[in-house]
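A.B. asks: got a predicted structure plus its sequence, pasted below:
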Amino acid sequence: MVYKYDFLIIGAGVAGMSYALKVAREHKGKICLICKTTLDEANTYFAQGGVASVTNLKIDNFDKHIEDTMIAGDYINDVEAVEQVVRNAPEQIDELVKWGVHFDRKEDGSFDLHREGGHSEFRILHHADDTGAEIQRGLMEAVRSNPDIDIKENHFAVEIITQHHLGIVVTRRTPNIQCYGAYVLNPETQKVDTYLSKVTLMCTGGCGAVYQTTTNPVIATGDGEAMVYRAKGTVQDMEFVQFHPTSLYNPQETHPAYLITEAMRGYGGILRLPNGESFMEKYDKRLSLAPRDIVARAIDKEMKIHGIDHVCLDVTHKDPEETKHHFPNIYKKCLSIGIDITKEYIPVRPAAHYMCGGIKVDLNGESSIKRLYAIGECSCTGLHGGNRLASNSLIEAVVYADAAAKHSLAHIDEYDFNVHVPEWDDQGTLTNEEKVLITQSVKEVGQIMSNYVGIVRSDLRLKRAWNRLDLLYEETESLFKRVKASKDICELRNMINVGYLITRQAIERKECRGLHFTIDYPLHAYDKK
C-alpha cells in the first residue's frame, strides 16, 4: 500500500503530539502520527519529575536557568539552543495548560514549584510524581479529538526513504539528501507499506533499552537515531548517556527500572549507604542535589568500594503525610514491594535514563537531511551539552515542536510527491529458530553496553564493546537480508547501530567531559571539583 501525507510524524510522545497539534491548527492538509505501540507507552509517560521553566519572577530569571543549564552541560552546550528553550519555556507551558495539562498549584493559584539537582531555584512544574503521564494524558485527549490527525498505533517505521531508494548512491558527503517519507510495517498485514510525505518528523524518543538496566520502556531502542544514521544523516554526541542516579533497586523488576524522581532529593532526601552513613559530602558541596553525572558516579563508586548492589535514599526524617502527598505513586510502588518510605530507606542504584546526543538539528529542528526534522530525545539540539539538567527535556520537546512546526509550515508548499519510490522488497520468512537468535542478540547488546560502555569507561572496555558489536552487526545484517521485516529484528538492528554510535563517539572523545567519564584521560577543567 502507498499512503500520502503532508506531514508524517514518527513517534508519539510529547514532542510528536505537540507538533501534530500545532501543524493541525494552522494547516488543513493530511497529518499522520506513527506510534510503534499505543499512545500511552511513550518515554514521556514515564517522566516523573516535571518541566523546568522560569515562572516565579520574584526569585528566578532566565539568566539563572541558562547558567544552570550551561554548568550541568559542562559548557559544551549550544548557547543559542539554551537561550531558545529557556526564553520560550513559559509560553509553551501556557500552551500545555490550554491543551488540558494540569500542573499542581498552591492555594493562591500559583504553580507549586519543586527544585531538582543542578537548579539554583525552585522552577520545576509538576503533577504530583507522575508529570509525564499527566502531559501524555492531556495531549492524547487533544490528539484523539482532532479529526485532521490520522493515528497509526502499533505501526513500526523500518527505514526513512531517501534518494538511496531511487537507485542513487548516497554517502555521508552527498549534498542535499532528501527524505520522502518512510517504509512502515503494518502489524495486521505484516506488510511494509510506503508512506510518502512532504515533511517527515522524527521524534522516536530515547535508546535506554540498549542497556540492561534502564528507566526507559522496552520500546526505547533508538529507532530514530539508527534510521537517520543509516540514511547518512548526522548523528552527534551519542557518548553522553545520562544515568539517572536513583532508580528503585528491585531484582525482580529490572526493565524498565522504576524511577525515583530527583524531586525527592530536592524535597530533602539524603543518599546513604545501607548502614545509614551519608557519602555525598565526599564528592560535591551540593551533596545529594549535585548534577546527575556527579551523583551517579558517586553511587557507582560507593557500590564498588563496599561491594554492594545498591545504596539508599532516606526521607524518613520528613513528615510522613507530606511525603505521601508529594510522592503518592512512589509511596504506593515501594509499599507494593514491602517498603514503607516514611519509615524505611529506599534502595536505589543508577540506571540508563536519557540520551543527550542524537540526530543533529538546527534551531528550527531541521536535520542534515532535507525535509526531515527531529525533536525530542532522539534529537541533538545542543541544549544539554555534556549532561542534561534535570527536567529540561520535556520543555525542550515542546519548544522545538513549536520551532519545527513554524518552519515546516512556512516551507510545506515547496515540496511535492514527484518521485517514484519502489515498494519494499519483501522476501523470506522468519522461523522459530531465528526468533531465538534475535532474542539472544538483544540480551548480548544489553550486556555489552552495561559492562563496557557504562558510567565509567576505559579505552580497553570501549574497544572490547566495539569488537563484540561488530560481530553482532554482521550476523544481524545477514539475517535481516534473508527474512521478512519484523518489529523484533528491526529493533535489534537499531539497538546495534545505536550501541555502535555510542561506543564509537566515546572512543573519539579523548577527555573526561560531562557524562563521558573515562579512566584513561584526565578530567576536563569544568569537571574538577
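C.D. replies: Cool, got the structure.
A.B. asks: use CA for all of it now, contacts and neighbours both
C.D. replies: Fine.
A.B. asks: was I right about residue 39 contacting residue 13?
C.D. replies: Yes: with contact defined as Cα atoms under 8 Å, residue 39 reaches residue 13; the gap is 7.4 Å.
A.B. asks: neighbour-wise, which of those two wins?
C.D. replies: Counted by other Cα atoms under 10 Å, residue 39 and residue 13 do not tie: residue 13 has more neighbours, with 29 against 24.
A.B. asks: in contact with that one, which residues are there?
C.D. replies: Contact partners of residue 13, counting by Cα atoms under 8 Å, 6 or more residues apart in numbering, are 39, 42, 43, 44, 45, 136, 203, 204, 205.
A.B. asks: next one for the comparison:
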Amino acid sequence: MMHYDVVIVGAGLAGVTVALSLPPQLRIALLAKDQLDLCASDRAQGGIAAVLSADDSLAQHVQDTRVAGAGLCDEAVVQHIVAQGPASLDWLCSQGVAFSRDAQQRLHLTREGGHSQRRIVHAGDASGHAIMKALHAQLRQRPNVIIHEHMLAIDLCAAPDADAGIAGLLAFDQKHFCQKAFVSPHVVLATGGLGHLYSKTSNPACATADGIGIASRAGAAMRHLEFIQFHPTCLALPGAPAFLISEALRGEGAFLRRPDGTRFMPAHDARAELAPRDIVARAIAHEMQTHGLDHVLLDITHRDAAFIEAHFPMILQRCLDYGVDVRRDGIPVAPAAHYSCGGVATDTVGRSSVPGLYALGETACTGLHGANRLASNSLLECVATGRALANHLAKSARSVTAPKSTDAAAAAEVRAQIDAQAVRMQLQTLMDTAAGLLRHGSTLERAGRQIRQWQDQLGLPARWADSLRERLELRNMLDAAALIVDAALLRRESCGLHQRIDGT
C-alpha cells in the first residue's frame, strides 16, 4: 500500500500535462500500462488547433467546432477551451516542444478538415511524437513524480464512508505479478480511448476502454458514449496495421478517389475532402459498399515531390515500408475506429460525479466535441484541461483514510471462465456490425443481450499471473461496449457520428 497526493493513470498528453503542472511539493504517482511512450498521444500526426493568425478569430474556431459537433457541443465549454489555445501552445513551447516554423520563424499553420482557417500548429507529420518526447524528458527530471511502468489499473478503492467517494486505486504490477494499492485523495483517469472495441482501429494496443470501465464500476456518470469517431483515412493494405494517414494531407490538397481515379467527395458534400470526419468516413464507406471496394485512394501526387517530402516525411516512409510511394501512388485507405467523443462526464477541470475522481483527455467528456470531434481539438483539450486540473488540485484540501478494501481478487465473484481472446474477437465483430458507422435498433438490442451474457460469464483467473491482463481488459471492454450500445439505443435520431438507419 503506497500513499500519494495524486495518482494519475495514463502517460499520454493529458496525464503528463497534469503531472508537469502540479506543484513540486506534491508526491505524484504516474501509472503507465506499458512503457511510458506507448500512448495514443505519441501517434498524433496533425497537431494542436489554436487561433494565432490575424485572419482567424476565436469566434471562427468556436463556430467550426460547433458545426463539426452537430449542435451538441456545450457552448460555454467550447468558448472556454478554444480561448486557451495560445496559452496552451506557449506552455508546450516552454517545455521544449519543437514545432514546425515558417521562413520568419513563426509557428507554421496548416489546415485540416472542418477548419475554416489555417490554425493547426504541428511538428511535421509527427506532432504527437515531438510533443510526448519533450514532455516525457521533462517528466523524468521531476523527482516528485514517481513513474510506474507496466502497471495495469484494476479498480478504484472506495473510501470507508460510502458517500465520501474514492480513496485510491488498485493496480496489477505486470513485472512482479502482484497487486498494489495506491492510496490517494485524488485519482486522475487519463487512460486514452476504446478503439480496440472494433476490429480496425488507429489506436495503440493499450486502448481498451480501461478508464470508462473503471469509472463506470465506481458509479461515475457518463456522457455521449454513442459518438465514436472513425478516422476516414487509415492505411488499408493486407497485413499492414491500420496506420493513420493524417487529415493534413487533405488540408494540403489531397483528393479521395475510387481505384479507377474518379474523385467522389464533391458529390457527397460541398466542402469535398475538407468536410468533417464523420461525413468523409460515411462517404468512403458508401463508395466502398456501392462499388464493392475494400479501400479507396487518397491522392496527393499532384503536389510537388519536394513538398510531400518536407511536410509528410513519416507518412511517406511508413507507406514506402509497405510498397506505396506517396509521391507517385494513391494511398489505399478505409475508415477505422479512432476517437471516442464521449466518456466520463466532467467539467473543464476534469471533475467527475464521484468525489476524488477526475478524468481527462479521451477518457473524459467535457462537452467540447459534441457529436463529432473537430480535427486537432483533442490535443488542445488535453493541455487546457490538464493545466486547469493541476491548478485545481494544488488548491484542494480533500483527504482520505485507508480505503475500505484493497483486495480485488477477494472481492471478485467466482464465475464461469470463458476464452477471453475468443470473446474479444467476437466482441469486435459485434461492435463493427451493431455500433459502427451505421446503427439499427434491433441489431443494437441483440448486441446488448450478447454483451450482458458475456459479462455474466466473465470471471477473474485464480492466480494473479494467469491471463489477468486479457481478462481485465475484456472486462473493461465489455462494460464500455454495454454503455455504448445502451446510449446508441436511447438516441433514436441520427446526429453527427451516430447514424440510426431506422431512426428519425
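C.D. replies: Arrived safely, thanks for sending. If you're wondering where the values come from, they're calculated on a predicted model, not measured in any experiment.
A.B. asks: thinking again about what came up before, turn the contacts of residue 13 of structure 1 into TSV, columns for secondary structure and distance to residue 94 of structure 1.
C.D. replies: As requested, those are exported to TSV (DSSP: H, G, I helix; E, B strand; the rest coil; distance: Cα to Cα, whole Å):
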residue	secondary structure	distance to residue 94 of structure 1
39	helix	23
42	coil	22
43	helix	22
44	helix	18
45	helix	20
136	helix	16
203	coil	22
204	coil	25
205	coil	23
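A.B. asks: out of those, the closest to residue 346 of structure 1 would be?
C.D. replies: Minimum separation from residue 346 of structure 1 among these (Cα to Cα) is found for residue 45, which lies at 22.5 Å.
A.B. asks: number of nearby residues for the counterpart of that closest one in structure 2?
C.D. replies: Correspondence of residue 45 of structure 1 to structure 2, assessed by TM-score structural alignment: residue 42. Taking other Cα under 10 Å as the criterion, the count of residues near residue 42 of structure 2 is 20.
A.B. asks: grab the nearest non-local neighbour of residue 70 of structure 1.
C.D. replies: On the basis of Cα to Cα, 6 or more residues apart in numbering, the spatially nearest residue to residue 70 of structure 1 that is not a chain neighbour turns out to be residue 77, at 6.2 Å.
A.B. asks: could you report the separation of the aligned partner of that neighbour in structure 2 from residue 63 of structure 2?
C.D. replies: Residue correspondence to structure 2 (TM-score structural alignment): residue 77 of structure 1 is matched to residue 73. Summarising the geometry, the distance separating residue 73 of structure 2 from residue 63 of structure 2, computed by Cα to Cα, to the nearest Å, is 10 Å.
A.B. asks: looking at these two, which is more packed in?
C.D. replies: It is residue 73, of residue 73 of structure 2 and residue 63, that has more neighbours when counted by other Cα under 10 Å, with 22 against 17.
A.B. asks: residue ranges for the strands of the stretch 351-500 of structure 1, please.
C.D. replies: Chain-ordered strands for the stretch 351-500 of structure 1, with DSSP state E, counting those that start in this stretch as the definition, fall at 358-360, 372-374, 379-380.
A.B. asks: okay, these in JSON lines with mean neighbour count next?
C.D. replies: Compiled in JSON lines, the strands of the stretch 351-500 of structure 1 are given as follows (neighbours: other Cα atoms under 10 Å):
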{"stretch": "strand 358-360", "mean neighbour count": "30"}
{"stretch": "strand 372-374", "mean neighbour count": "30"}
{"stretch": "strand 379-380", "mean neighbour count": "29"}
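A.B. asks: whereabouts in structure 2 does the longest strand seen in structure 1 align?
C.D. replies: In structure 1, assigned by DSSP state E, the strand with the most residues is strand 191-202. In the comparison with structure 2, strand 191-202 of structure 1 aligns to the range 178-189 (TM-score structural alignment).
A.B. asks: kindly check the end-to-end length of that stretch for me.
C.D. replies: Across stretch 178-189 of structure 2, the straight-line distance between its terminal residues is 21 Å, by Cα to Cα.
A.B. asks: to which residue of structure 2 is residue 468 of structure 1 aligned?
C.D. replies: The criterion is TM-score structural alignment: under it, residue 468 of structure 1 has residue 450 as its aligned partner in structure 2.
A.B. asks: and for residue 66 of structure 1?
C.D. replies: Residue correspondence, TM-score structural alignment: residue 66 of structure 1 in this structure matches residue 62 in structure 2.
A.B. asks: its match should be in a helix, yeah?
C.D. replies: Yes: counting by DSSP: H, G, I helix; E, B strand; the rest coil, one finds residue 62 of structure 2 located in a helix.
A.B. asks: list the contacts for it?
C.D. replies: Residues 78, 79, 82 are the ones in contact with residue 62 of structure 2 under the rule Cα under 8 Å, 6+ apart.
A.B. asks: need the contact list for residue 405 of structure 2.
C.D. replies: Applying Cα under 8 Å, 6+ apart, the residues near residue 405 of structure 2 are 157, 158.
A.B. asks: not counting its neighbours along the chain, what's nearest the counterpart of residue 430 of structure 2 in structure 1?
C.D. replies: When structure 1 is aligned by TM-score structural alignment, residue 430 of structure 2 is paired with residue 448. What sits nearest to residue 448 of structure 1 in space, not counting adjacent residues and going by Cα to Cα, 6+ apart, is residue 465, at 5.8 Å.
A.B. asks: got the contact list for that neighbour?
C.D. replies: With Cα under 8 Å, 6+ apart, residue 465 of structure 1 has these contacts: 448, 449, 452, 453, 503.
A.B. asks: just residue 200 of structure 1 next, same as before
C.D. replies: Applying Cα under 8 Å, 6+ apart, we find residue 200 of structure 1 in contact with 7, 8, 9, 10, 179, 180, 181, 371, 372, 373.
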